[in-house]
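Student: Just a sequence and a predicted model for now, questions to come.
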Amino acid sequence: MAVIDRVLIGEGLVIEDRPDGSGLDLKNVAHIDLIMGPRGSAAEDAFCRTLTDQKQGVNGLLAIAAPNMMVKPNTVMFNKVTIKDGRQATQMFGPAQRGVAMAVMDCVADGTIPLEEADDVFICVGVFIDSKADMDDRIQDWNYRATKIAIKAAVAREPKAADVVKQYKEALHPFAAKTPEAQNRRSEDKAAALAISQMQERSKHAQGALAAKTKEDAESALAVSQMQDRINTTRV
């Protein structure tokens, strides 16, 4: 049974403090929205439209590990912030592209995306790069991490609706509007740090669920194999 047998949705956000300790690094935050699915699905249609429907300031580009080495599964990236100058274009076609590409290939290498399915899966990745982004190393690393979070959550079918219902009222958003309780920057940063911690915990949960699903699939395959052996023995 295929692991990626339908359109799957994933999301990932990575942010940390600025190097100078002045607060959250809002300039280089990475946020990924992702859809993936098998050949013949709506994900393939979206892939083709994204790659061919080029507009001024909004571009689709293939994720490549290196020139002339596009990743598998086929992956198209698109920007969520309008590109207005060469610096932004270089960030998208350089560190962001490298980060997304390496995340996809690492997910194949570690078995999240089965190697035998990789040639027939299509991925569309929405990339957020703030117009004031100023650290290429963070753009690359954080988009790598955010893409892995999104892929692993998608394949694990996480989060489940029941979990969201239980958690959504208490969950914190690092960029939510200021509340009356947030009277000073310290309390805001504390809330943002808690929100990030919650995101990291959900990411770990998704990875655990994926590992459990992989184990369950392996056990099912073994059971089928044993049953087939018994049938063959009976026939003899």
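Tutor: Right, received. Where do you want to start? Numbers count the residues shown, from 1 in each chain.
Student: going forward, measure contacts between C-alpha atoms and count neighbours the same way
Tutor: Fine.
Student: now the helices for the chain?
Tutor: Here the chain has its helices, by DSSP state H, at 42-52, 86-91, 97-109, 136-155, 161-167, 185-235.
Student: Need the residues that contact the first one.
Tutor: Defining contact as C-alpha atoms under 8 Å, 6 or more residues apart in numbering, one finds that helix 42-52 is touched by 7, 35-38, 59-62, 75-76, 78, 121-124.
Student: Lys152 contacts His205, doesn't it?
Tutor: No: here Lys152 does not reach His205: they are 10.2 Å apart, not a contact under C-alpha atoms under 8 Å.
Student: higher neighbour count, the two?
Tutor: Legend: neighbour count by other C-alpha atoms under 10 Å for Lys152 and His205, higher for Lys152 (25 against 16).
Student: Next up, a structure to set beside the first:
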Amino acid sequence: MGLQHFTRFFDSPYFFTTIKNTFVLSLYSLIAGFPIPILLALILNSFRHKKYRKVIQTVTYAPNFISTVVMCGMLLLFLSPSVGIINNVIEFFGGNSINFMAEKSYWRHIYVWSGVWQGMGWSSVIYFAALSSVSPELHEAAIVDGATKFQIVRYIDFPSIIPTATILLILSCGSILSVGFEKVFLLQNDLNLSVSQVISTYVYKVGLIDNNISYSSAIGLFNSAINAVLLIVVNKISKKLSGISLW
């Protein structure tokens, strides 16, 4: 077939919208979700009360073990315009009920911030591992010199996790067009389709529903190629600027 399916995808009326939605959603998730696990790890690592720290860690880890289907069911229930607790609170204070899942302006925020809440605890584990390698003698010396907790975090803890954070950022940029299928598909409906149609759901519809396997495979290959190029470019930029890279 040559490049026929690729040309068909580029000429498709869904091309620009699908690429735009995928890129915006993934970039928004990266910007919102990447720094929060770092901040959580730094804050909890500065706690001196181990009991409270373990409780907070357990609470933040727990959402990660909720399945995607259950998570989406919870979101649909909480945001329901008739029985949802969010709308009940809004109406209690004199506001009008909002059909959140039908409003395009709310959909991306719901998707991204629910994902941040679900994954921030688990994502912070690797930063805790990096912080555990920091010598206690550095903290003791800083305390003797009169450093505050903020200064200890800023000048000792934060620099120690920069290499780890850089590697994870490179890997995240290498999958920036690979938005997960399950959650998007479960939260998607005809009213928010203009902002929720991403590459993964489009491939599902044209490949499995329309039974056009060759066309969907070409789209998937295009997605993988773009991710590979982004990974190589970001890796080179990181190596040039900080000396930290995957290879």
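Tutor: Now that the structure is in, tell me what you want to look at. What you see is a predicted model, and the numbers here were worked out from it, not measured in a lab.
Student: Overlay the chains and give the TM-score.
Tutor: Superposed pair, TM-score by TM-score structural alignment, normalised by the length of the first structure: 0.25. Supporting alignment: 104 aligned residues with a C-alpha RMSD of 6.2 Å.
Student: Nearest approach to Met70 of the first structure belongs to which of the helices of the first structure?
Tutor: Within the helices of the first structure, the stretch nearest Met70 of the first structure is helix 97-109; the backing value is 8.1 Å (C-alpha to C-alpha).
Student: Any buried residues in that closest one, and which?
Tutor: By 16 or more other C-alpha atoms under 10 Å, the buried positions in helix 97-109 of the first structure come out as 97-105, 107-108.
Student: Can you spell out which helices and strands pack onto it?
Tutor: Applying 3 or more C-alpha pairs under 8 Å, 6 or more residues apart in numbering; DSSP states H and E, we find helix 97-109 of the first structure packed against strand 64-66, helix 136-155.
Student: ok, back up a step: quick one, which of the helices of the first structure is nearest to Gly12 of the first structure?
Tutor: helix 136-155 (4.5 Å).
Student: between that closest one and helix 97-109, how many degrees?
Tutor: 40 degrees (axes from the mean of the first three to the mean of the last three C-alpha atoms, to 10 degrees).
Student: quick one: helix 136-155 of the first structure to helix 185-235, angle?
Tutor: Using the same axes, to 10 degrees: helix 136-155 of the first structure against helix 185-235 is 50 degrees.
Student: Determine the set of other helices and strands touching helix 136-155 of the first structure.
Tutor: Secondary elements touching helix 136-155 of the first structure (3+ C-alpha pairs under 8 Å, 6+ apart): strand 8-14, strand 30-38, helix 97-109, helix 185-235.
Student: want to throw the ones you listed into a markdown table with distance to Asp136 of the first structure?
Tutor: Formatted as a markdown table, these follow (distance: least, C-alpha to C-alpha, whole Å):
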| stretch | distance to Asp136 of the first structure |
| --- | --- |
| strand 8-14 | 14 |
| strand 30-38 | 12 |
| helix 97-109 | 10 |
| helix 185-235 | 21 |
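Student: Can you get me a residue count around Ala193 of the first structure?
Tutor: Neighbourhood size, Ala193 of the first structure [other C-alpha under 10 Å]: 19.
Student: Compute the distance between it and Ala30 of the first structure, please.
Tutor: Going from Ala193 of the first structure to Ala30 of the first structure by C-alpha to C-alpha, to the nearest Å gives 16 Å.
Student: how about the closest residue to Met77 of the first structure other than its chain neighbours, what does it touch?
Tutor: Excluding the flanking residues, the one nearest Met77 of the first structure by C-alpha to C-alpha, 6 or more residues apart in numbering is Val125, at 4.7 Å. Each residue near Val125 of the first structure by C-alpha under 8 Å, 6+ apart is listed here: 32-35, 75-78.
Student: Thanks again, I'm all set now.
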